[in-house]
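Asker: take a look and give me a structure for this.
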Amino acid sequence: MTLSYMPGFGNDFETESLPGALPQGRNSPQQPAYGLYAEQFSGSPFTAPRGANERSWLYRIRPSVRHHGRFKATTAYPEWKSAPNIGDNELAIGQLRWNPTPMPNVETDFISGIRTMTTAGDIYTQVGMAAHVYAANVSMVDDHFFNADGELLVVPQEGGVRFVTEMGVIEVQPGEIAVLPRGLTFKVELIDGPVRGYICENYGAKFTLPDRGPIGANCLANPRDFKTPVAWFEEKEKPCRLVVKWCGSFHVTEIDHSPLDVVAWHGNYAPYKYDLSTYSPVGAILFDHPDPSIFTVLTAPSGEEGTANIDFVIFPPRWLVAEDTFRPPWYHRNIMSEFMGLIRGQYDAKEEGFVPGGISLHNMMLAHGPDASGFEKASKVDLKPVKLENTMAFMFETRFPQMLTRYAAETDTLQHDYVDCWAGLRKRFDGTVRGDWT
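Answerer: Below is the predicted model of the structure:
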């Protein structure tokens, strides 16, 4: 069973794996049932306003202090970078695009298969983000992980993954997303073979649902479609490892048991999943092309109203009906930096070269828009209602510049000829003829 979950709205949920494991009417009884330990898991300052205060009470076999033994620094994850990561490569600025990340040819689990593409902001002051890709071909068995630096928004592109967390199990397939809160201990199992996808590591305020404003009470992402796991626990007495990412560095400790031992929990700080097909898009029904903000699924706010630390935006199947309108995204320059991926199908502004598993990066104030063939097609097509089908693209958008990592600048998947997709945009101006689109 899963429960509906409302990210960032302060709702409280409860579940248990054994009857009576969850105490009623109090959080920290003197003697919890089954000999469990009560432990609070906080995702916000203690004095945050009630609506923004996030915490869960966990009732577990051992307290987490028994899972955090003597740590040793490790250099086992050299391609996972954190901001600030400046001057890591010599590649000049520009519009960039990559082919899909290849599957590994040696045994690689989820954490080992993470490669950072961009970083933004500052991990020490907890602002900004990092955009990663992952590719893995084996499950994590006795290794576990938690990230003290930020929450992880995971976007599978190929193959399903099972997040076995201390608060339950979440399975996600391509077309779904999962959000793992800062500090949550988990391991990752592969459901049906090798996997590949994208990760947004959010250093700042937690992801939440955006305000709908004039849209009103319905459409976009609806709270009832977010799901969180029921309690599940593992009483495993054998050697395990716990790897921790803390301020950009990695540390490992050896323990003699599984840390996934929460028997019951209640609260509002938890992992969750969302099926992107349940997103209800809105759009223009007469003319003109709204800003892509109408496709925002989740937002991580900054201290400035209306300016996001991160927006998670999708471009799902939808009807296009606007008349006398250039329907694909227009040519534009803006202050936001856009990391874009394609889960399946085609993207209407880039029908060639941008393939499922690929990536594009358009940093702040660097012009971009449809390629030459996309422009020609959209400029001359008969504007009948048409439905975009079998497509799902997304964007990690941030107010901060996204700094390229050395891995991203030097990987063989970088398309060095990407900028040529606009070479065919010829001069059309003729001051003596009005409306010539031949």
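Asker: every contact and neighbour count from this point should use C-alpha atoms.
Answerer: Noted.
Asker: show me the strands in the stretch 251-400 of the chain, by range?
Answerer: Assigned by DSSP state E, counting those that start in this stretch, the stretch 251-400 of the chain shows strands spanning 262-267, 272-275, 296-301, 308-315, 318-320, 337-345, 359-362, 386-388, 391-398.
Asker: so which elements touch the fifth one?
Answerer: In other words, strand 318-320. If contacts are counted by 3 or more CA pairs under 8 Å, 6 or more residues apart in numbering; DSSP states H and E, strand 318-320 sits against strand 386-388.
Asker: got the buried residues for the strand it packs on?
Answerer: L388 (16 or more other CA atoms under 10 Å).
Asker: hmm, who's touching it?
Answerer: P317, R318, W319, L320, V321 (CA atoms under 8 Å, 6 or more residues apart in numbering).
Asker: here is a second sequence; please produce its structure as well for comparison:
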Amino acid sequence: MAYSYMPGFGNDFETEMLPGALPQGRNSPQRPAYGLYAEQLSGSPFTAPRGTNERSWLYRIRPSVKHTGRFLPASYPLWKTAPGVSDHELALGQYRWDPVPVPDVPTDFLSGMHTMTTAGDVLGQAGMAAHVYVANTSMVDDHFFNADGELLVVPQVGGLRLVTEMGVIEITPGEIAVLPRGLVFKVELMDRQARGYVCENYGAKLTLPDRGPIGANCLANPRDFKTPHAWFEEKETPCRLTVKWCGQFHQTELGHSPLDVVAWHGNYAPYKYDLSTFSPVGAILFDHPDPSIFTVLTAPSGEEGTANIDFVIFPPRWLVAEDTFRPPWYHRNIMSEFMGLIRGQYDAKAEGFVPGGISLHNLMLAHGPDAQGFEKASRVELAPHKLEDTLAFMFETRYPQMVTRYAAEVETRQDNYIDCWRDLKKRFNGTIEGDWTQ
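Answerer: The predicted structure is shown next:
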């Protein structure tokens, strides 16, 4: 699959599948080449500042008005939208789930979407929803676009071929893709079955975080984000388009494929990123930095430094800090943390948190290493040590994450998660050394 480097968020790039399809020096010529239609896809208000103004010009076989007919209501009952409604009896708490099993009946990316949490308000374009998807069949003549927000797709099992109107992106576990709000796409499976996570971002578009004192390098570098080359299909067969709009689903029947963009240029586009190219930074003497040093992408809010969403990863890395408790410390946080595990083991949990699993620690609810992880980290000899074959992530938001009825009642929820801290001992005895003989 061919990709173009994304030289920097906010910069234009261009691609064409047929030579001369992309106009030079103008956006909407009177008669575009090949009999194409010029169409603009805007991801920001027209008057947004230059640094945040997002749009792309598409040159397509038919304009999008020909890709929408009369809509009829559609139902995807397990895909929920904020604001969440407490329609279950699960009390407040810290939660953890085992992986969602892949069903035996035919299930594609849309029908296999299961919402775990919602946060904020889609009508106010603030907040997010955290989903798990499971699939065992491809979308062939079915297509989709989401008017409610952009989708951050994180595979955990099986590769996905994301066939979009702006090109094709293939991702496997260890990679991510971002599909902008309003982009038409379908999802094909690269393997027999697939499972993963999706963050549906209602707010400002995901972008790279400011590095501050870190400077020009490390974390996620712009050159490692890649957009697809132009690709189209000229298919005159019955197709269907599903739209998610304000939390509701609508479908229309088409007589052709809507994936007919022959060329495009702009800065509003889907992209992929290989998480192995993330360059982590950390303490090289003592103390444990805040997890914000692992931020790959952030969706800002109206308050500086307080994100609508942070996408944070915990990749393989060296631990070298001396006289330091190396795993994440016990903490309460203004942010709400939805965590998933792509592979390996998370260093703060000895057992129970497995690849494909989920944990949720909402704002101001205490959490941290389980008792076994605390014991190990407190007594281990602190030589340089590399965490290998591990990859966890967080969808973190300033808003409380409301657990859906599905997540509250699903059999994979671990009723005994809270017990992982039960064996933490009182070591205070009035002496400066404390009682570490227990």
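Asker: would you give the TM-score for this superposition?
Answerer: The TM-score (TM-score structural alignment, normalised by the length of structure 1) is 0.99; 436 aligned residues with a CA RMSD of 0.7 Å.
Asker: circling back: so which of the strands of the stretch 251-400 of structure 1 is nearest A423 of structure 1?
Answerer: Smallest distance to A423 of structure 1 across the strands of the stretch 251-400 of structure 1 (CA to CA): 17.1 Å, for strand 359-362.
Asker: the top helix by length along structure 2: average distance to aligned residues in structure 1?
Answerer: Assignment by DSSP state H gives helix 371-379 as the longest helix of structure 2. Compared with structure 1 after fitting, helix 371-379 of structure 2 deviates on average by 0.2 Å (mean CA distance after the TM-score superposition for structure 1).
Asker: quickly find the element holding the residue most central in space within structure 1.
Answerer: Centroid-nearest residue in structure 1, with CA atoms, centre = their mean: L153, separated by 2.8 Å. L153 of structure 1 belongs to strand 151-158 when assigned by DSSP states H and E.
Asker: mean shift between that strand and structure 2?
Answerer: Looks like 0.2 Å for strand 151-158 of structure 1 (mean CA distance after the TM-score superposition for structure 1).
Asker: tally of neighbours for the residue nearest to H132 of structure 1 when sequence neighbours are not counted?
Answerer: In this structure, H132 of structure 1 finds its nearest non-sequential neighbour in T116, 4.2 Å apart by CA to CA, 6 or more residues apart in numbering. Neighbours of T116 of structure 1 under the rule other CA atoms under 10 Å: 24.
Asker: so T116 of structure 1 belongs to a strand, correct?
Answerer: Yes - using DSSP: H, G, I helix; E, B strand; the rest coil, the assignment for T116 of structure 1 is a strand.
Asker: against P19 of structure 1, how distant is it?
Answerer: 43 Å (CA to CA, to the nearest Å).
Asker: and for L209 of structure 1?
Answerer: 33 Å.
Asker: same check, this time on P49 of structure 1
Answerer: For P49 of structure 1 relative to P19 of structure 1 (CA to CA), the value is 33 Å.
Asker: let me see the contact set for S64 of structure 1.
Answerer: Residues in contact with S64 of structure 1 (CA under 8 Å, 6+ apart) are P259.
Asker: oh, that last question was meant for K66 of structure 2, not what I typed.
Answerer: K66 of structure 2 neighbours (CA under 8 Å, 6+ apart): none.
Asker: likewise the one 10 residues further on?
Answerer: With contacts defined as CA under 8 Å, 6+ apart, Y76 of structure 2 is in contact with L110, S111, F249.
Asker: if we use 7 Å, what do you get?
Answerer: Counting by CA atoms under 7 Å, 6 or more residues apart in numbering, Y76 of structure 2 makes contact with S111.
Asker: likewise the one 5 residues further on?
Answerer: Contact analysis of T81 of structure 2 by CA under 7 Å, 6+ apart lists T118, V122, A129, G247.
Asker: against which helices or strands is the next helix or strand after the strand holding L153 of structure 1 packed?
Answerer: Counting by DSSP H and E, the next helix or strand C-terminal to strand 151-158 of structure 1 is strand 161-165. The helices and strands touching strand 161-165 of structure 1, judged by 3 or more CA pairs under 7 Å, 6 or more residues apart in numbering; DSSP states H and E, are strand 168-172, strand 186-190.
Asker: what sits up against the first one?
Answerer: Outside of strand 168-172 of structure 1, the residues that reach it under the criterion CA under 7 Å, 6+ apart are G160, V161, R162, F163, V164, A178, P229, V230, A231, W232.
Asker: tell me how far the third one lies from I343 of structure 1.
Answerer: I take that to be R162 of structure 1. To I343 of structure 1, R162 of structure 1 is 18 Å away according to CA to CA.
Asker: so these two - more neighbours on which side?
Answerer: I343 (24 against 17).
Asker: could you check how far the more buried one is from P329 of structure 1?
Answerer: Applying CA to CA to I343 of structure 1 and P329 of structure 1 gives a distance of 18 Å.
Asker: adding distance to A136 of structure 1, write the strands of the stretch 251-400 of structure 1 out as JSON lines.
Answerer: Formatted as JSON lines, the strands of the stretch 251-400 of structure 1 follow (distance: least, CA to CA, whole Å):
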{"stretch": "strand 262-267", "distance to A136 of structure 1": "27"}
{"stretch": "strand 272-275", "distance to A136 of structure 1": "20"}
{"stretch": "strand 296-301", "distance to A136 of structure 1": "26"}
{"stretch": "strand 308-315", "distance to A136 of structure 1": "24"}
{"stretch": "strand 318-320", "distance to A136 of structure 1": "32"}
{"stretch": "strand 337-345", "distance to A136 of structure 1": "17"}
{"stretch": "strand 359-362", "distance to A136 of structure 1": "18"}
{"stretch": "strand 386-388", "distance to A136 of structure 1": "31"}
{"stretch": "strand 391-398", "distance to A136 of structure 1": "21"}
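Asker: deepest in the core, which of those strands is it.
Answerer: Comparing the strands of the stretch 251-400 of structure 1 by mean neighbour count (mean count of other CA atoms under 10 Å), strand 262-267 ranks first with a mean of 26.
Asker: what's the average distance of that strand to structure 2?
Answerer: Counting by mean CA distance after the TM-score superposition for structure 1, strand 262-267 of structure 1 comes out at 0.2 Å.
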